[in-house]
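[1] Build me a model from this:
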Amino acid sequence: MKSLITPHTRHSAALLSLVLAMSFFSCEPEKEVQRVRFGLISDVHLPTMHDSEVRIRAFVDSMEIAQPDFLIELGDLVTPAPQYQSLYDIWDGYLGEKYSVIGNHEMDGGYGLEQVLEHRKLERSYYHFEKNGFQFLVLDGNDKRTPDEKGYRNYIGAEQQAWLRETLSRVQGPVVIFSHQSIGPLGAMHNGEEIRQILETHNASSPESPVIACFNGHLHYDDARQVNGIWYVHVNSAAYFWMGEEYEHIRYSEEVDEGFRWIKYTAPYRDPLFAVVEISSDGEIIIHGKQSEYVGPSPWDLGFPETDREAIRPAISDRVLHVK
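    Okay, here's the model as predicted:
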């Protein structure tokens, strides 16, 4: 019997097989890209600035329009002092999801950590929450290195380190860390290198749930740098760069200076600074920041040292960061 299979039918059969194979694979569900958006502000220092109310109000109003998944302030917002409650109420009045980090200035005026936690409605100063498949860890850099240590602190102690290791061991999904003091290479954390080692050890053993970024305030810097696969992002102050008493300069008026005696030691930003951050599970971090200018002379006009000049600017820079 003559074969019914011809070169043409063989070609058609092969093409049909290819089409069927492509159809099969195209039916496999693609891995869904997860995304999260959050509003971010740091170091408002209510009420160091005479226009603090304007600055925190501008942030809250903008976030009510942007509608991110949550807000977070990275510390040094305000103490629990009753005379500042009306300023804090602007932040607290935001009806969406919001979180706080404890800064070193939250305890100014003789307030203790327990009073600050009660004021912020927090059970403790370090904690974990989840949003859209992302894991967020809030750390407290105000632990004591020694029982009798006085003044401002920049340390994460053994108990908190144990919590950090345990929490990292059980979370599922990309991890983002918030702190006030920096645990990155450009920072003031006394044991930052030790904390970074904990994060890097976790990433080596749990590549499916890596720490991808750490956001901090405190230094009033605008900076982002990647170290061993983790981004360390400095979020600039909403209000000013602190210079110190040797760079005293009257920026506004004698009347303002009389009521707000710390302003003359700062380089204030004309506009309030804050950001919206978007993170996707395919490894992209987008920071939508704000640009401003100094009120009066810049730090360099007053002879401020050139150290870290690239990070000292009146801005939170727009950035697109890629996770390796």
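[2] use CA for all of it now, contacts and neighbours both
    Will do.
[3] Now do Gln160 against Asn142, distance only.
    11 Å (C-alpha to C-alpha, to the nearest Å).
[4] Settle it for me: which of the two has more neighbours?
    Using other C-alpha atoms under 10 Å as the criterion, Gln160 and Asn142 rank with Asn142 on top: 21 against 17.
[5] Here is a second sequence; please produce its structure as well for comparison:
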Amino acid sequence: MIDRRTLLKAAGAAALVTPFAGFAARSAVAQDAPQFRFGIIADPQYAPFPPRPGGTRYYANSLWKLDTALKAFNEEPLEFVATLGDIIDRHWDSFGDVLPIYDQLEHPHFFVLGNHDFEVGQDYLRSVVRNFGIERAYYDFTGGGYRFLVIDGNDVSTFAPPADDPRLEIAAERLAKLTESGAENAQSWNGSLSDEQFAWMEERLTSAKDAGEKVIVLSHYPVYPANIHNLWDSERIVELLTSHDNFVAFFNGHNHAGNYAAVGNQHFVNFKGMVETPDQSAYATVAVHDDRLEITGHGLEESRTLTIG
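    Model prediction:
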């Protein structure tokens, strides 16, 4: 018998596993034209429920906000769109409402998974990654002289690994150690990278350097500056990234208020949460130039010019 869960998994996989062949940087057809452009969405956090008391997190409104953003993206010459996690707020069935909205998008799209994407109960935890049509939650893709690293901050956490997974014990130890030190990001709704994933990221950075590629990291969780929302292992991640001169920018969500900091010409941009307001959205397009990234914010999202070396 085909149930709702089976149908959802089939629909999600069919929509998301289209191979991505990469893309070449565009030849300038006008003075100062960008090499390429892409779209960014952070934290739709959809659920069919009323807003949180206090007038924030308008969960149900994210359906029309996503619809509006994707239609706007379809009007622009983008190479891809990335959603930086927390597609849903809770409950497995929420995926069935929100993922089909992405079917209208005419550009390739990539998902970063957030902590709320695992608020689905033990019976579904092993199916979350597969539901997005990907083999694992961290991966990379290339285009336009750039390598994009999608990292998984839920890898070692107290909520994403299923019961009896050894990563749960590692997560408990990491969180206890941070709590004992008084770290502000010692929060159960944050997470960290496994040592295996960290080694993968280091190898991908080096491989990109050898290939003459610049690097942009896509994450759900921030790592810099210090913040209550940061990954538990943010310091070692920042140290690794900033030690590579081909690292350009780190884009994330999770902190719905947004944030920004830089280490020289290496940028850390926290995009604002789409879910936060009743009638105003938040999304952005990024134009990649030789010497800068031009972020054009829509709705709540800010516009920024980021100089790159």
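[6] Would you map the strands across the stretch 101-250 of the first structure?
    All strands of the stretch 101-250 of the first structure, identified by DSSP state E, counting those that start in this stretch, fall at 127-131, 134-138, 175-179, 211-216, 223-227, 230-234, 240-242.
[7] can you check the stretch 1-150 of the second structure too?
    According to DSSP E, counting those that start in this stretch, the strands that the stretch 1-150 of the second structure contains are 36-41, 81-83, 109-111, 139-143, 146-150.
[8] Select, out of the strands of the stretch 101-250 of the first structure, the one closest to Gly103 of the first structure.
    strand 175-179 (8.2 Å; C-alpha to C-alpha).
[9] Tell me who's in contact with the residue positioned nearest the centre of the second structure.
    Taking C-alpha atoms, centre = their mean as the criterion, Leu84 is the residue nearest the geometric centre of the second structure, at 2.2 Å. By C-alpha atoms under 8 Å, 6 or more residues apart in numbering, the residues touching Leu84 of the second structure are 40-43, 111-114, 218-220, 252-253.
[10] Which residue in the first structure aligns with it?
    Superposed on the first structure with TM-score structural alignment, Leu84 of the second structure falls opposite Leu74.
[11] now Tyr139 of the second structure
    Tyr139 of the second structure maps onto Tyr127 in the first structure, by TM-score structural alignment.
[12] Excluding covalently adjacent residues, which one is nearest to that match?
    Nearest non-adjacent residue to Tyr127 of the first structure, counting by C-alpha to C-alpha, 6 or more residues apart in numbering: Val138, 5.3 Å away.
[13] dump the residue contacts of the one you found.
    Val138 of the first structure neighbours (C-alpha under 8 Å, 6+ apart): Val101, Ser125, Tyr126, Tyr127, His128, Ile177, Phe178, Ser179.
[14] and the fourth one, how many neighbours does it have?
    Yep, that's Tyr127 of the first structure we're talking about. 17.
[15] and Ile183 of the first structure, how many neighbours does it have?
    Residues near Ile183 of the first structure, counting by other C-alpha under 10 Å, number 29.
[16] Contacts only, for the counterpart of it in the second structure.
    Using TM-score structural alignment, the partner of Ile183 of the first structure in the second structure is Val223. Contacts for Val223 of the second structure (C-alpha under 8 Å, 6+ apart) come out as Asn230, Leu231, Ser234, Glu235, Ile237, Val238, Phe268.
[17] Please apply the same query to Asn74 of the second structure.
    Here Asn74 of the second structure is in contact with Leu105, Glu106, His107 (criterion: C-alpha under 8 Å, 6+ apart).
[18] which one is the last one nearest to, not counting chain neighbours?
    Spelled out, that is His107 of the second structure. Phe80 (5.2 Å).
[19] Distance check, the one you found against Asn265 of the second structure.
    Phe80 of the second structure is 24 Å from Asn265 of the second structure, by C-alpha to C-alpha.
[20] More neighbours: these two, which one.
    Phe80 (21 against 16).
[21] That one is in contact with Phe38, isn't it?
    Yes - using C-alpha atoms under 8 Å, Phe80 of the second structure is in contact with Phe38, at 5.1 Å.
[22] Columns distance to Gly121 of the second structure and neighbour count on top of the contacts of Asn74 of the second structure, output as JSON lines?
    Putting the contacts of Asn74 of the second structure into JSON lines (distance: C-alpha to C-alpha, whole Å; neighbours: other C-alpha atoms under 10 Å) gives the following:
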{"residue": "Leu105", "distance to Gly121 of the second structure": "29", "neighbour count": "18"}
{"residue": "Glu106", "distance to Gly121 of the second structure": "32", "neighbour count": "16"}
{"residue": "His107", "distance to Gly121 of the second structure": "32", "neighbour count": "19"}
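[23] sorry, back to before: which one of the strands of the stretch 1-150 of the second structure lies nearest to Ala14 of the second structure?
    Comparing these by C-alpha to C-alpha, strand 109-111 comes nearest, at 12.9 Å.
[24] contacts for that closest one?
    Leu16, Phe80, Val81, Ala82, Thr83, Leu84, Gly85, Phe132.
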